[in-house]
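# Following is a predicted model, sequence given first.
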Amino acid sequence: MQTRAVKVVAIHNNKLVIVKQFREGKRKFTYELPGGRIEHAEQPRQGALRELSEETGLIAGSLKELGTYRVANNPVVVTLYFTDHIIRQQQQHLDNDEQIYVLYVNVDDALKYVGNGTWPDVRLGIGLILARAKGLI
């Protein structure tokens, strides 16, 4: 069965927004783009706006679609978005089992961490590559 998810490459105050999140299955913190699963009957764009808001408290005024992909041997289909149009900031709205810290990092530092394996999240790497290839970061 196919699962749909979204991730957002978000730039706020000239910094890349990263979520540092504790993953129980991995028993450690991961560094990722904000995002998550699309809820029932939700469109990907709506899901991206909702996930960005819930995880970071950032409200985006617009999103640009970067593309949709699936990693081999993984049933999750991910649609990536980009925004540098943050119109408001509010408190996070996390689930009871979520522990998420919002980090703001230089894009070049994030690319370095992805490249040297410090941040091994595939979705983060693909999002940064697509955003850079399209001249957005």
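Yep, that arrived.

# Every contact and neighbour count from this point should use C-alpha atoms.
Noted.

# For this protein, which segments count as strands?
Secondary structure of the chain, counting by DSSP state E: strands at 3-12, 15-23, 28-32, 35-37, 58-60, 64-70, 76-83, 86-89, 100-105.

# could you dump those strands to JSON lines with distance to Glu51 and mean neighbour count?
Formatted as JSON lines, the entries for these read as follows, by distance: least, Cα to Cα, whole Å; neighbours: other Cα atoms under 10 Å:
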{"stretch": "strand 3-12", "distance to Glu51": "8", "mean neighbour count": "22"}
{"stretch": "strand 15-23", "distance to Glu51": "11", "mean neighbour count": "20"}
{"stretch": "strand 28-32", "distance to Glu51": "13", "mean neighbour count": "17"}
{"stretch": "strand 35-37", "distance to Glu51": "5", "mean neighbour count": "21"}
{"stretch": "strand 58-60", "distance to Glu51": "10", "mean neighbour count": "21"}
{"stretch": "strand 64-70", "distance to Glu51": "15", "mean neighbour count": "15"}
{"stretch": "strand 76-83", "distance to Glu51": "12", "mean neighbour count": "22"}
{"stretch": "strand 86-89", "distance to Glu51": "14", "mean neighbour count": "12"}
{"stretch": "strand 100-105", "distance to Glu51": "12", "mean neighbour count": "16"}
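
# Please compare the first structure with the one that follows:
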Amino acid sequence: MEKWIIKERKNVYRGNIFLYETIVATHPTKPIGAGPYDIIRLADWVNIVAITEDNKVVLVKQYRFGKDVITIETPAGAVERGEDPLAAAKRELEEETGYISDEWESLSPVSVNPAFMSNTAHFYLAKNCRPDGKQNFDEDEDIELELVPVADLKEKLKEIDHSLSELCLSRYLLQS
């Protein structure tokens, strides 16, 4: 298996959170390919499984424009340009929930959808979280917290349909 050769790259549209581009690419040895192929360039992302000192999972409820629904998710957010993913996870946890932790573990990163998206989601476990931080919502965020006992997490997972949150929580459950 060989990587394809990108012959041309064209920026089509820059939105608030993504860059849409097209590429023309060919296989290095076979007469296949060309395109154009659609690519969405996004910032990397973090999702956090936050476990409190009394063994509850900190989840967030918020409205999502894409599906026009209120979702239940793990705390999450974009990694800012030049920011370390772990630093982003710590920042997002505090900003969205007011919780902080001194005990962090990686639950391993994933490619969000490598067929046409460029970004990576970094999953973290934050243990012994405590509400000693300060919430600091983005100007368009409206978040409610939901604390779920770890013992009830498998059942709660049935209500979560945000794919990155579900995968992050599933990775946590598989390791515990």
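Looks like it arrived, so ask away. Keep in mind that this is a model prediction, so the values were computed, not measured.

# circling back to that earlier point, for Leu124 of structure 1, find the nearest of the strands of structure 1.
The closest of the strands of structure 1 to Leu124 of structure 1 is strand 28-32. By Cα to Cα, the value is 5.7 Å.

# Give me the helices and strands touching that closest one, please.
Using 3 or more Cα pairs under 8 Å, 6 or more residues apart in numbering; DSSP states H and E as the contact test, the elements touching strand 28-32 of structure 1 are strand 15-23.

# List the superposition-based mean deviation of the strand it packs on with respect to structure 2.
Aligned to structure 2 and superposed, strand 15-23 of structure 1 gives a mean residue distance of 0.7 Å (mean Cα distance after the TM-score superposition for structure 1).

# Run through who's touching that strand.
The set of residues that contact strand 15-23 of structure 1 without belonging to it, under Cα atoms under 8 Å, 6 or more residues apart in numbering, is 9-11, 28-34, 55-56, 98-107, 110.

# one more time with 10 Å
When contacts are defined by Cα atoms under 10 Å, 6 or more residues apart in numbering, strand 15-23 of structure 1 is touched by residues 8-11, 28-35, 52, 55-56, 58, 84, 97-110, 124, 128, 137.

# Cys63 of structure 2 matches what in structure 1?
You called it Cys, but residue 63 of structure 2 is Tyr. Using TM-score structural alignment as the criterion, Tyr63 of structure 2 maps onto Phe22 of structure 1.

# Relative to Gly67 of structure 1, how far out is its match?
Using Cα to Cα, to the nearest Å, we find Phe22 of structure 1 at a distance of 27 Å from Gly67 of structure 1.

# what does Arg45 of structure 1 give?
Distance, Arg45 of structure 1 to Gly67 of structure 1, by Cα to Cα: 12 Å.

# hey, what's in contact with both of those two?
In contact with both Arg45 of structure 1 and Gly67: Thr79, Leu80, Tyr81, using Cα under 10 Å, 6+ apart.

# check contacts around the last one.
Applying Cα under 10 Å, 6+ apart, one finds that Tyr81 of structure 1 lies in contact with 6-10, 35, 44-45, 48-49, 62-68, 127, 130-131.
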